[in-house]
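A.B. asks: Return atomic coordinates for the entry below.
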Amino acid sequence: MGGFLGFAWNQWTFKPKPLAKDRSLEGTTVLITGGNVGLGLEAAKEIVSHRPNTLILAVRDVEKGQVAKDAIAKESTPPDVNLEVWELDYDSYDSITAFGSRVQALPRLDYVLLNAGLKQMQYTTAKLGHETNLQINHLGTSLVSLQVLPALIKTAKATSKPSRLTIVSSEGHFWIPFKERTAPNILARMDEKDAFGRQMSRYYTTKLLNVLWARELASKVEKRDVVVNAVNPGFCYSGLHRHEKTGIIKLFLWAFGWTTQQGGYCLVDALVQHGDSHGAYLSEQKVVPPSKFVLSEEGKIAQKKIWKETFEIFRKEAPKANISELESNV
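C.D. replies: Predicted structure coming up:
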């Protein structure tokens, strides 16, 4: 894992598979962020085929979410599956907080797939002022993970079995130098334009943050309550690549890419299978070691530092998010 030859071999030789047809999700509530396009949409379609009670698509654009809901419904959605579209903008702490309040009102929440993200190839700032990849892929994802956690824990205690929280990462977390790790404040350094790097390096760095966040969150949450993991969906055809202008990605997709549907299979497999895992990194539909940096002492130090810095940002910038209360859950 981690090198180009390993990447190419896995993409050529492994073909992701859907869940077994008899795997039932009856009675459960599943929530997918970014479930209106790409891998998230394919994951949603796969989930629906296993008949949960409720599937919630959490999306930035509700109109586009409704289009996705209609598309799913047309593909023979069982009549007993309740499909809902909820608004959620990772670039608005007010939106995330309102979403969190809505989640807490759910009678149950069994599975959450945090799939929403982007790959911005040039330096830009989000509405909240942070570098865009950092805001959406790390800060937004992390705050949403904290918002859904109480509902997942409540459901686990009511059902006497663990709920599941899966964060979408990338094999690209193996491939970046992560020079920001030596800065006095890692996240502040990542906001600076001269630290952005070239092409996909910033995207991959935020995917490394996803792995570190998932591992630290898992270390603070009991496995009997919520199984927390990170997943690499593989290199797939997806709208994620829309900002890449050189044509290199198209060439690599032609040579190595999995279909969007196959990527969706990987996400669903990570979300509902592998119940004996916790704080794990999944790739090719199995638990594998993350990068050497993640497992190193330096990586463990960076993991705790990023956790602390992230909470400092939330306390300062998201006062309505009840950070102290959320922190008490971990």
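A.B. asks: Going by C-alpha atoms from here, please, whenever you check contacts or count neighbours.
C.D. replies: OK.
A.B. asks: ok, and what's touching the strand or helix carrying Val103?
C.D. replies: Per DSSP states H and E, Val103 falls inside helix 93-104. The contact list for helix 93-104, computed with CA atoms under 8 Å, 6 or more residues apart in numbering, reads 86-90, 140, 143-144, 147-148, 150-151, 317-318, 320-321.
A.B. asks: following it, which helix or strand shows up next?
C.D. replies: Defined by DSSP H and E, the subsequent element after helix 93-104 is strand 111-114.
A.B. asks: so how far is that following strand off the chain centroid?
C.D. replies: Relative to its chain's centre, strand 111-114 lies at 8 Å (CA atoms, centre = their mean, to the nearest Å).
A.B. asks: Ok, stretch 117-125 next?
C.D. replies: 16 Å.
A.B. asks: Next: stretch 241-259.
C.D. replies: On CA atoms, centre = their mean, the centre of stretch 241-259 falls 21 Å from the chain's centre.
A.B. asks: another one to check against the first:
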Amino acid sequence: MVGSKDLQPSTISFGKVFYNNQFKEKPVWPAPGTSISGKSAIITGGNTGLGYEAALQLLGLKLSNLILAVRSPNRGEAAAAKLKALYPKSNIDVWQLDMCSYDSIQAFANRVRTQLSRIDFVILNAGMMNMEFKVVKSTSHEEIFQVNYLSTMLLTVLLLPTLKAKGPLGEPAHLTIVSAALTLAAKFPNKEANPLFPSFDDPKVFDQQETYNSSKLLAHMFLWKLVDYVSADDVIVNLADPAWCKGTELTRAVTNPVLKMGMKAFAVSTGRTPKVGASCFVDAAVNKGKESHGCFLMSWKIHPFAAFLYTLDGKVVIERVWEESMNEFEFAGARSILESMKR
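C.D. replies: Predicted coordinates for the structure are as follows:
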């Protein structure tokens, strides 16, 4: 199988990538008659935006069991009520998950392990972008870095054994991590920092756009190494870019009214609809098979990772990211979990 690691890095300018992604590529929908009846899915941040739209699309394919993993149970229940009205035959539950809390992430993963008899799809959609430097008190990490990278990768690792054990009979479960085309434009200004992670927690280094881009790029680096431990026969893990979409809450933290209006206007004029954006997640989970394991999916196709990852310097940083991640997750036994996935 030819995956993202095996492709030549793209030499196309990001401007052209953005144009093609937004205006020229066509959605790939599940084939007519596709049914996922009897299957179960988890969507983090599934109460709004692209997560909610992905839920709609999976339920439209006759998904039997859906868990909306959300920070606010009240907002989750409101979203679930709307989904239940549209799909009364499906079982839809709301489970609390705070991506700013390692305790909450561990409790959620344990609940998945102990309470679910089957799990077919996980879409890790929860993410954020802040305009100002904010620290998560319980971890002392900058919030974008915490949610988009650290918490998402920890949850990935903790869910893997359950997905392997309780995936569909005779085929692997799917875990899709929401990514961004902006990883291809990331400047990663702190990439030479050693150790690396403390630099993300430095307010002098913080830049809302670059921190967001780099937080997503780190997930590419993590996946580069993760496939050394996780077989596509056990769990298919991939990254999916929805492109720039209108009608989402990604910019909810923007407080400057002029900037917020400008971003909304840009989204209206260039953005994909939430339906098309979320179809990228559904495609990664339902349409794609083992060939997508360890891959970055953009415009419904396997795409190279950011060019930096293929360089000698990039390989050094990949190793640094992996080791610092394992050290960060030592409290949760991440190394032993991943070693167990190899056996």
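A.B. asks: re earlier: what about burial for the contacts of helix 93-104 of structure 1, which qualify?
C.D. replies: Neighbour counting by 16 or more other CA atoms under 10 Å classes 86-90, 140, 143-144, 147-148, 150-151, 318, 321 among the contacts of helix 93-104 of structure 1 as buried.
A.B. asks: any idea which residue of structure 1 is furthest from its center?
C.D. replies: Ranked by distance from the centre of structure 1 (CA atoms, centre = their mean), the top residue is Pro79, with 28.3 Å.
A.B. asks: against structure 2, where does the helix holding Val103 of structure 1 fall?
C.D. replies: Across structure 2, the stretch matching helix 93-104 of structure 1 (TM-score structural alignment) is residues 102-113.
A.B. asks: Only the buried residues of the matching stretch, if you could.
C.D. replies: 102, 105-106, 108-109, 112-113.
A.B. asks: ok so, going back, the helix holding Val103 of structure 1 vs structure 2, average distance?
C.D. replies: Compared with structure 2 after fitting, helix 93-104 of structure 1 deviates on average by 0.9 Å (mean CA distance after the TM-score superposition for structure 1).
A.B. asks: Now do the helix or strand Trp9 of structure 1 falls within: distance to the chain's middle.
C.D. replies: Per DSSP H and E, Trp9 of structure 1 falls inside helix 4-13. Mean C-alpha position of helix 4-13 of structure 1 versus that of the full chain (CA atoms, centre = their mean) differs by 23 Å.
A.B. asks: For that helix, give me the average deviation versus structure 2.
C.D. replies: Mean for helix 4-13 of structure 1 is 1.8 Å (mean CA distance after the TM-score superposition for structure 1).
A.B. asks: Now check structure 1 for the residue matching Phe197 of structure 2.
C.D. replies: Match for Phe197 of structure 2 (TM-score structural alignment): Leu187.
A.B. asks: Next up, the contacts around its match.
C.D. replies: Leu187 of structure 1 touches 180, 306, 309-310, counting by CA under 8 Å, 6+ apart.
A.B. asks: what does Leu19 of structure 1 give?
C.D. replies: Leu19 of structure 1 neighbours (CA under 8 Å, 6+ apart): 265, 268-269.
A.B. asks: cool, and Arg118 of structure 2?
C.D. replies: Arg118 of structure 2 neighbours (CA under 8 Å, 6+ apart): 39-40, 166-168.
A.B. asks: Please apply the same query to Lys26 of structure 2.
C.D. replies: Ser299.
A.B. asks: Quick one: end-to-end distance for stretch 242-255 of structure 1.
C.D. replies: 18 Å (CA to CA, to the nearest Å).
A.B. asks: Please, where are all the strands along the stretch 101-250 of structure 2?
C.D. replies: 121-124, 135-136, 141-142, 173-178, 235-241 (DSSP state E, counting those that start in this stretch).
A.B. asks: what range in structure 1 does the second one sit on?
C.D. replies: In the comparison with structure 1, strand 135-136 of structure 2 aligns to the range 125-126 (TM-score structural alignment).
A.B. asks: do the same with the last one
C.D. replies: Residues 226-232 of structure 1 are the counterpart of strand 235-241 of structure 2, counting by TM-score structural alignment.
A.B. asks: Can you give the contact residues for that stretch?
C.D. replies: Counting by CA under 8 Å, 6+ apart, 152-153, 156, 162-171, 210-211, 214-215, 217-218, 266-267, 270, 275, 277-284 sit against stretch 226-232 of structure 1.
A.B. asks: Weed out the non-buried ones from those.
C.D. replies: 152-153, 156, 162-171, 210-211, 214-215, 217-218, 266-267, 270, 278-284.
A.B. asks: residues touching the residue nearest to Ala126 of structure 2 when sequence neighbours are not counted, list them.
C.D. replies: With sequence-adjacent residues excluded and distances taken as CA to CA, 6 or more residues apart in numbering, Ala126 of structure 2 is closest to Gly45, at 4.6 Å. Applying CA under 8 Å, 6+ apart, we find Gly45 of structure 2 in contact with 51-52, 68-71, 124-127.
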